[in-house]
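Colleague: Sequence and computational prediction follow.
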Amino acid sequence: MRKLGFDDDARMVVRIAQDRARSLQHPGIGSEHLLYGLADSPTRAGSVAREHGLTPGGVAMQTERLLTPSRTMFAGLDAGALATIGIDLNAVREAVEANFGLATAALPALTRRQRARLPGHMLVTSRAR
């Protein structure tokens, strides 16, 4: 039985995805990187994807929006929901910043291990496989 491998176009998409993952300092190649690689590739599949609105810029923007964590402890809190139980999120934020400074409201920076760029080949995440 012959083992099937990637053709040149598929390898190109994976290579673009790997470069994208590295540029974002992500630890592996995820489905979002593969989608970017497809949208950015000069292959026929990439051309069809772009014709249907899948652009590298659009993928990059959505990836950043969905995967980049907000840098404050107040991110993700629903001000409207808190207001229904009598909590004014803006007042809480102002009180924390006034009493403890702006730095307290920020989440800790990534550790060196989390930021580390991996040399050579990158692993593909289980979701992307």
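Modeller: Received, thanks.
Colleague: make it CA atoms for all contacts and neighbour counts henceforth
Modeller: Fine.
Colleague: residue contacts, Val92?
Modeller: The contact partners of Val92, taken as CA atoms under 8 Å, 6 or more residues apart in numbering, number zero.
Colleague: does it sit in a helix or strand, and which one?
Modeller: Assigned by DSSP states H and E, Val92 belongs to helix 89-100.
Colleague: put this beside the first:
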Amino acid sequence: MAANDQPDSDRHGNRRRPGELEAEIITALVGAGRALTPAEVRERLDWSPPLSYSTVVTTLTRLFDKDAVTRQRDGRAYRYAAVTDAPALVAGRMGRLLRAEADHASVLRRFVSALDEQDEQLLRRLLLEAGD
């Protein structure tokens, strides 16, 4: 099996980053401006080879379980609509990961130390703005 045939590979045959497919699906739903079936979502994704229908359905179901999308029955399938956008989805994932650890200070310290200078400055600015 070729690298790009792996179910956990991205559109270029590289391993997908965690949450990448979820973010792209949310972006497709937001961009559509209406509820989409899994087949319609699949058509809007730019993956080569195309993702399987079951991969899209599984990812949409996970997003539904995370309250990131809503769904309504449409014949035998569901139509899905975004509740949030991709940045909010990532922020929620970060929050869940942090809450899963007892020592928040150590986790945040390591997170900040891993940031590049630009992101660290951005974080500092956002924290100052949030304090206002």
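Modeller: Ah, there it is. For clarity, every value in this text was computed on a predicted model and none was experimentally measured.
Colleague: Superposed, how do the two chains score by TM?
Modeller: With the length set by TM-score structural alignment, normalised by the length of structure 1, the two chains reach a TM-score of 0.28; 61 aligned residues with a CA RMSD of 4.6 Å.
Colleague: follow-up on the earlier one: flag every buried residue along the helix holding Val92 of structure 1.
Modeller: Using 16 or more other CA atoms under 10 Å as the test for burial, helix 89-100 of structure 1 gives Leu89.
Colleague: right, and the helix or strand after that helix?
Modeller: Following helix 89-100 of structure 1 in sequence, per DSSP H and E, is helix 102-105.
Colleague: Return the set of buried residues in that next one.
Modeller: For helix 102-105 of structure 1, burial by neighbour count (16+ other CA under 10 Å) applies to Ala105.
Colleague: ok, Val112 of structure 2 - how many residues close by?
Modeller: By other CA atoms under 10 Å, the residues close to Val112 of structure 2 number 14.
Colleague: List the contacts of it.
Modeller: Glu120.
Colleague: Name the SS class of it, please.
Modeller: Here Val112 of structure 2 is recorded as helix under DSSP: H, G, I helix; E, B strand; the rest coil.
Colleague: how far away is it from Glu120 of structure 2?
Modeller: 7 Å (CA to CA, to the nearest Å).
Colleague: Likewise for Glu43 of structure 2?
Modeller: Noted for Glu43 of structure 2: a distance of 37 Å to Glu120 of structure 2, by CA to CA.
Colleague: and if you look at Phe64 of structure 2?
Modeller: Distance from Phe64 of structure 2 to Glu120 of structure 2, by CA to CA: 32 Å.
Colleague: Figure out the helix or strand that Arg15 of structure 1 lives in.
Modeller: With DSSP H and E as criterion, Arg15 of structure 1 is part of helix 8-23.
Colleague: and the angle for the helix or strand just after that helix with helix 8-23?
Modeller: Later in the chain than helix 8-23 of structure 1, the nearest helix or strand by DSSP H and E is helix 31-40. Comparing the axes of helix 31-40 of structure 1 and helix 8-23 via axes from the mean of the first three to the mean of the last three CA atoms, to 10 degrees yields an angle of 120 degrees.
Colleague: which helices and strands does helix 31-40 of structure 1 pack with?
Modeller: helix 8-23, helix 44-51, helix 56-67 (3 or more CA pairs under 8 Å, 6 or more residues apart in numbering; DSSP states H and E).
Colleague: winner for burial among those?
Modeller: helix 8-23 (a mean of 18; mean count of other CA atoms under 10 Å).
Colleague: how big is the angle separating the helix holding Arg15 of structure 1 from helix 44-51?
Modeller: Going by the same axes, to 10 degrees, helix 8-23 of structure 1 makes 60 degrees with helix 44-51.
Colleague: I appreciate the help and will end here.
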